[in-house]
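[1] All I have is the shape, not the residue letters:
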């Protein structure tokens, strides 16, 4: 076993190989500019006389040389699934953690979770490994193992204190995501789940560009029933289509409240425009199901426990298993190879 990083390096020193960033221009890009990262940058006729000509001509061009290294590192992972929404607070990290536990219920499955929410990493807390640190071996960084077949990687493991803020610009965050893919020894895995922050910006573009060559099965969309959430999910679906990411399906989270005592379900976030099912039909994507709001889900995440093991009789647990089986169908595998028989 390699030594633990008992004294983590300052977060600002973590990135050693940052993503190629846009060159710093001395003047605004003029009209008809080919773009500072274009192969014609600094060479096109429109570049003549531009104050940025020398900068653009000397900037690095072409594909990222680390992409083949990432593809080789991830060659042993069978299925790569993104968890997206566009909207914050709809339960992406909660769903990712429960999806990881669900896949890991079958002992033959090896599962990894990559937390790309750099500024708000919550996966380690939900998985019960918040105080762990990263180990380094001759083959790279080792994921933090929640169980024998469930590993996690997050920036939380690198912070000197759990309450420290990460105040980074885009290139720095992109560089860390690259290291999570290139330097982490994921090994042979059946599933790699990628938890993402809200939006359609740096982290999402980086994950897509880094994983595209190695293959992404697709993305699972998470929403809540109200139109305020659906607005942002529509944008995320549009992002996936423009980025060439297959949408595996949409899950409506918090679709109702289930009383832990009487199991009666009440509508808390009542759908005003049809909710997730109507959105899935409108956008032409599969609807994987509705997961009710159960306060015991939050309790399980707070204590880093598996909701499936703690409350197997909950209606939310039954709904989640249905979602997992639907997701298995979308990625083309037998549901029996994902969840053990009840």
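    Great, that's in hand. In this text the structure is predicted, and so the values were computed from the model without any measurement. Numbers count the residues shown, from 1 in each chain.
[2] rest of the way, CA atoms for contacts and neighbours
    Will do.
[3] Tell me how far the helix or strand harbouring residue 204 lies from the chain's centre.
    According to DSSP states H and E, residue 204 maps onto helix 202-211. With C-alpha atoms, centre = their mean, to the nearest Å as the basis, helix 202-211 stands 10 Å off its chain's centre.
[4] this is the other structure I want to compare:
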């Protein structure tokens, strides 16, 4: 069976961000195609090109659903009370893992002072185009369209912007031409200051995923992030424990340099869902630096991100604020 990434690459090469909701099962492919602004002839031509490209890489059948409806995406904030806990890596892999289930997912790197998604998504140095004054997302790893604060400045340049300027830039990212994207993962800036408040008030997320390490100090900051979103009336989707244990590749012994189970215990105490844990694994660092996030592959790390993505998706789709 040809893998998801092969079909995704074939589609992106033809239509870019107009495609979403890719599903692959037994070499049968289905997807949504945004044809807004196209004539009937252009619609027919682009559909034919997509079918030809996907069949060329081994699809047994291709089902294309055309849509010209303007979709207002739902925002899912990924936040922490401090930096250095793996928020950007989680955001990237969460978006990719959700997209692999066939959801129409985008990614916004709103981490103003430490944008890193371009490297994580494998398109560092690629600048987004614009349709008039509206930005067009860049297609990143796993066929996930994304925009980053880092794309608005030169590589390595410090972003020394005051609140209003940063807020305007963030709005450009969120209000971009997302096409058929239904859910946008937003990698929030660390902390709970004015920029975060402006972002939440103007672009109300449907919920927030809070990430922390098991360490007590990180959990204290995570509690502040939870309090921040609750005061802004943004529901908490759940808590993720990152860097949860380290398996030595040489001796096979498990150790807990940041403690163990702290985030799960905190979630239980606060009465919020515990979404899962991600171990401290060198392959996450290696694959992330290479622009091939582990959620793209197979194995225990990919499975961990997939399980968290499924719980987030269940919460989003549920009429109640619960996760199975």
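    Ah, there it is. All values reported here derive from a predicted model rather than from experimental measurement.
[5] and the next helix or strand after the helix holding residue 204 of structure 1, which stretch of structure 2?
    Beyond helix 202-211 of structure 1 on the C-terminal side, the first helix or strand identified by DSSP H and E is strand 218-223. Residues 207-212 of structure 2 are where strand 218-223 of structure 1 lands when matched by TM-score structural alignment.
[6] what does the matching stretch contact?
    75-80, 85-87, 218-219, 222, 225-226, 229, 234-242, 263 (C-alpha atoms under 8 Å, 6 or more residues apart in numbering).
[7] need the strands for the stretch 51-200 of structure 1, in chain order.
    Listed in chain order, the strands found in the stretch 51-200 of structure 1 under DSSP state E, counting those that start in this stretch are 77-84, 111-115, 135-137, 140-142, 144-147, 150-153, 189-195.
[8] Next up, the contacts around residue 90 of structure 1.
    222, 223, 224, 229, 253, 254.
[9] So what does the last one match up with in structure 2?
    In structure 2, the position corresponding to residue 254 of structure 1 is occupied by residue 243, as judged by TM-score structural alignment.
[10] Against residue 310 of structure 2, how distant is the nearest residue to that match once chain neighbours are set aside?
    Nearest non-adjacent residue to residue 243 of structure 2, counting by C-alpha to C-alpha, 6 or more residues apart in numbering: residue 280, 4.2 Å away. To residue 310 of structure 2, residue 280 of structure 2 is 21 Å away according to C-alpha to C-alpha, to the nearest Å.
[11] Those two: who's more crowded?
    residue 280 (21 against 18; other C-alpha atoms under 10 Å).
[12] tell me the centre residue of structure 1?
    Closest residue to the average C-alpha location of structure 1: residue 195 at 2.5 Å, with C-alpha atoms, centre = their mean.
[13] which ones are touching the counterpart of that one in structure 2?
    Correspondence of residue 195 of structure 1 to structure 2, assessed by TM-score structural alignment: residue 187. If you count contacts by C-alpha under 8 Å, 6+ apart, residue 187 of structure 2 has them with 77, 78, 79, 87, 88, 91, 107, 108, 109, 110, 111.
[14] re earlier: mean shift between the match of strand 218-223 of structure 1 and structure 1?
    Taken over the aligned residues, the distance from stretch 207-212 of structure 2 to structure 1 averages 0.2 Å (mean C-alpha distance after the TM-score superposition for structure 1).
[15] Mean per-residue distance, the lengthiest strand in structure 2 versus structure 1.
    Counting residues, the longest strand found in structure 2 (DSSP state E) is strand 236-247. When structure 1 is overlaid, strand 236-247 of structure 2 sits 0.6 Å from its aligned residues on average, using mean C-alpha distance after the TM-score superposition for structure 1.
[16] Counting by contacts, list what that strand packs against.
    strand 207-212, helix 216-231, strand 254-255, helix 262-270, strand 274-280 (3 or more C-alpha pairs under 8 Å, 6 or more residues apart in numbering; DSSP states H and E).
[17] so which of those comes closest to residue 10 of structure 2?
    strand 274-280 (30.9 Å; C-alpha to C-alpha).
[18] Give me the contacts around the following helix or strand past that closest one.
    For strand 274-280 of structure 2, the following helix or strand on the C-terminal side (DSSP H and E) is helix 282-289. Outside helix 282-289 of structure 2, the residues that touch it by C-alpha under 8 Å, 6+ apart are 89, 119, 120, 293, 294, 301.
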